[in-house]
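Engineer: Below is the structure, and that's it, no one-letter string:
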């Protein structure tokens, strides 16, 4: 939408804010509607065609819950589900503002704001509402050492969300299948944060025994246990001032969860072998390949810990759900490995691109990366052809029926993936070979999220 055609509603009980925004946007938008009392929101939305709503987080109203903005946001979404809402907040309320994103807000701005930033926010949201696609295809860390490529809508949405939450101290839970780039995303968030100059410490907590868990995360004193020959800082202390990334958080035991929760609540760690507590100041990012509803099972994971680590949740999509990114990722990896192995620049012929697009990628971006590395190494010409592309047998090999512990559903899913790949994505041919109707095959594709 052209900015000049937009109708903007600002709801704030501070008349100075209303005046400032009205003066700023007077020549930028079609109409500005200002309102001090959120109680009048319903009538205003009924009487006016509003394209964008700026909503303050706090009012001197009867609700007086401390997060009134959330209340009125929910009301707006109830009255007008498609409404585009930007929350206005003070720096001290950033945690609530971040929560508003989970409640359906499109963005938030912090008072005092930069005028150019406010106008850019309006332009970006209105363009997005009208389907104008961003030209940005990478989320980059400030240090320039980490970036994530993507031009699909789902990735552009994630990039936008990350740019809003990275500068805050909100704890983040990264969800997604193996190989989707959760560790890379965690590093990119750190590099975009205000803690970028401090350490980024990663720990694969799912691989730690109970004893190693405490020693690795909290540290120990000399003599605390066998082989503790010297004092050692834990990962929490190593990450002081920076970011601690706990990977595979869904695999830790209930006992480990209780110890972790205590540290996060108290913001202190106590090394094994001592009673002295050490204050910690870290930003926490966690990741797991388990779906959030599985984590919510109290027999497996404590809900109070989920709430503590999940201020903001980001789900990294599987590659099969971001097909638009395959070509750009493939070319990026081709350039990377051509340079690494001192080969001339390489490109893909049309048949190779078709093969890349047709594959299901059970190993996600990681599998694509390794496939391109092999292709670059083996290619005799600067053009990668379809026959140069071989996908991992670890991902595509048949599941043996002799494996007693493999569920039937996994065998069926694997068989479907192999046959679809064999027929280059042709559903009719794949269904025929599997002995299914097209409708039955589509039902199974939906069932297994293929």
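Structural biologist: Alright, I've got the coordinates. Because the structure is predicted, anything quoted here is derived from the model rather than measured. Numbering: from 1, shown residues only.
Engineer: CA only for contacts and neighbour counts going forward, please
Structural biologist: Will do.
Engineer: wait, doesn't residue 77 sit right on residue 85?
Structural biologist: No - Residue 77 sits out of contact with residue 85 when judged by C-alpha atoms under 8 Å, with a separation of 9.1 Å.
Engineer: which one of the two has more residues nearby?
Structural biologist: Taking neighbours as other C-alpha atoms under 10 Å, residue 77 and residue 85 compare with residue 85 leading, 24 against 16.
Engineer: how about the nearest residue to the more buried one once chain neighbours are set aside, what does it touch?
Structural biologist: Spatial nearest neighbour of residue 85, chain neighbours left out: residue 53 (4.8 Å); criterion: C-alpha to C-alpha, 6 or more residues apart in numbering. The contact partners of residue 53, by C-alpha atoms under 8 Å, 6 or more residues apart in numbering, come to 8, 9, 10, 11, 83, 84, 85, 86.
Engineer: ok but residue 53 is inside a strand, no?
Structural biologist: Yes - according to DSSP: H, G, I helix; E, B strand; the rest coil, residue 53 belongs to a strand.
Engineer: Work out for me the element the closest residue to residue 141 other than its chain neighbours sits within.
Structural biologist: In space, and not counting its chain neighbours, residue 141 is closest to residue 191: 4.5 Å by C-alpha to C-alpha, 6+ apart. Taking DSSP states H and E as the criterion, residue 191 maps to helix 182-192.
Engineer: so residue 222 sits in a strand?
Structural biologist: No - assessed with three-state DSSP, residue 222 is coil; it does not lie in a strand.
Engineer: Enumerate every residue touching it.
Structural biologist: 228, 229, 230, 231, 232, 273 are the contacts of residue 222 under C-alpha under 8 Å, 6+ apart.
Engineer: hold the first one in mind and look at this next one:
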């Protein structure tokens, strides 16, 4: 094993983290060196030949960059392009950690980590570096893992990469996005990739629960607790014990319901209606909404303390109109699926139909595209789907890229203009602008650099 012969440097200004790393790695590696002050990094590199560096993302230093980890990563790469670097980060800095991989880090780990998982990660990275394999910044997720997650666009690759990193943790996750963007598919994929994947995945659609059914459905009830309670029944929390509970449409619940949900999450136990007996629960919570719950919280329509419980990590799914590269990928997938279902011989989508798909804004997102292609397959009399087969509402087509005097499409100008308008609408707030555009902050920052904004 390469790990046994490795010399590793850990840099973190938290002494407890350094002690934990040293205790874990001392029996596993050839040598472990720890350092609290990142400013000693370069001198340590000059005096030693390390195989791998564990580098914290944030320090209480005078750099005042807001992302010291990126700063020191660049310094390391200036003097040593080959040493493996793994960033150490907290849940709240996922986007920054993803950016560090783009900047040259080999991977990142989340605090607090599982010791076994960290050791496997270290061994894996050392093997890749030793084999001379180029690191990849794209997710290992395969397209077949969820039809809603098919896509080659940068926005979807960022989402898939984040899923790969956070799924093995037990962190609560809040998935944001418009209707039809695939929030439930993301929740299922996270469960499949988690350490709870052999246990239940329980889906609760809160948008369909009336005020009277809310407690009974989620927390369970005892026989006779109310008129229709004819038998004891476990709620969704109990059903999901040791597994994953997916609360869809979390933005639709009332303030009293929010208070009840918060109590359960804080106490990690439920009390069935009609009893006083608390039942311990062990769940991984994933929530989803298309509602702007952070803005609702500012208007006292949503509890801030509940939001903190829900979104240890946040994933924002981009709308289909911001995933132009993925429209035809998805359309072809649906075409093959429904051609098989309806026993039709279809070999593709003709050029006029492709052009029509590219220009359409898809306000219903992937769900609308899916239904449109299903209808087109049914209506088609040829071996290709034609524009006539596509019943799209032309009144909501996407803006068409203009053509310059030289005859070239000015798509870059269109994208730059859209980004500028979004940033202006949100008074320079990058997080809100990114959410509106259906991008992660990391992806938006890359575009800001691309267009020199």
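Structural biologist: Done, it's in. Computed from a prediction, not measured in an experiment: that's the story for all the values here.
Engineer: returning to what we had before: tell me how far the residue nearest to residue 85 of structure 1 lies from residue 45 of structure 1.
Structural biologist: 10 Å (C-alpha to C-alpha, to the nearest Å).
Engineer: likewise residue 287 of structure 1?
Structural biologist: From residue 287 of structure 1 across to residue 45 of structure 1, the span is 40 Å (C-alpha to C-alpha).
Engineer: The spatially closest residue to residue 400 of structure 2 that is not a sequence neighbour: neighbour count?
Structural biologist: Leaving aside its chain neighbours, residue 400 of structure 2 sits nearest to residue 359 (6.4 Å; criterion: C-alpha to C-alpha, 6+ apart). Residues within reach of residue 359 of structure 2, counting by other C-alpha under 10 Å, total 17.
Engineer: Residue 359 of structure 2 contacts residue 397, correct?
Structural biologist: Yes - with contact defined as C-alpha under 8 Å, residue 359 of structure 2 counts as touching residue 397 (5.7 Å).
Engineer: What's the match for residue 160 of structure 1 in structure 2?
Structural biologist: The alignment partner of residue 160 of structure 1 in structure 2, by TM-score structural alignment, is residue 161.
Engineer: Can you get me the start-to-end distance on stretch 274-294 of structure 2?
Structural biologist: 34 Å.
Engineer: May I see the buried residues of it?
Structural biologist: Using 16 or more other C-alpha atoms under 10 Å as the burial criterion, the residues of stretch 274-294 of structure 2 that qualify are 274, 281, 283, 284, 285, 286, 287, 288, 289, 290, 291, 293.
Engineer: So for structure 2, the centremost residue is which one?
Structural biologist: residue 315 (3.8 Å; C-alpha atoms, centre = their mean).
Engineer: Find the nearest non-adjacent residue to that residue, please.
Structural biologist: Residue 315 of structure 2 sits nearest to residue 175 (C-alpha to C-alpha, 6+ apart), 4.8 Å away.
Engineer: Next up, the contacts around that neighbour.
Structural biologist: Contacts of residue 175 of structure 2 (C-alpha under 8 Å, 6+ apart): 183, 286, 287, 288, 289, 314, 315, 316, 317.
Engineer: sec struct for it, please.
Structural biologist: strand.
Engineer: Okay, it and residue 166 of structure 2: tell me how far apart.
Structural biologist: Residue 175 of structure 2 is 13 Å from residue 166 of structure 2, by C-alpha to C-alpha.
Engineer: Tally up the residues packed near the closest residue to residue 291 of structure 1 other than its chain neighbours, please.
Structural biologist: Once flanking residues are discounted, residue 291 of structure 1 sits nearest to residue 175: 7.0 Å by C-alpha to C-alpha, 6+ apart. Using other C-alpha under 10 Å, residue 175 of structure 1 is surrounded by 22 other residues.
Engineer: what's the distance between residue 111 of structure 2 and residue 94 of structure 2?
Structural biologist: In terms of C-alpha to C-alpha, residue 111 of structure 2 sits 11 Å off from residue 94 of structure 2.
Engineer: Please say which of these two ends up with more neighbours.
Structural biologist: Just comparing residue 111 of structure 2 and residue 94: by other C-alpha under 10 Å the higher neighbour count belongs to residue 94, 21 against 13.
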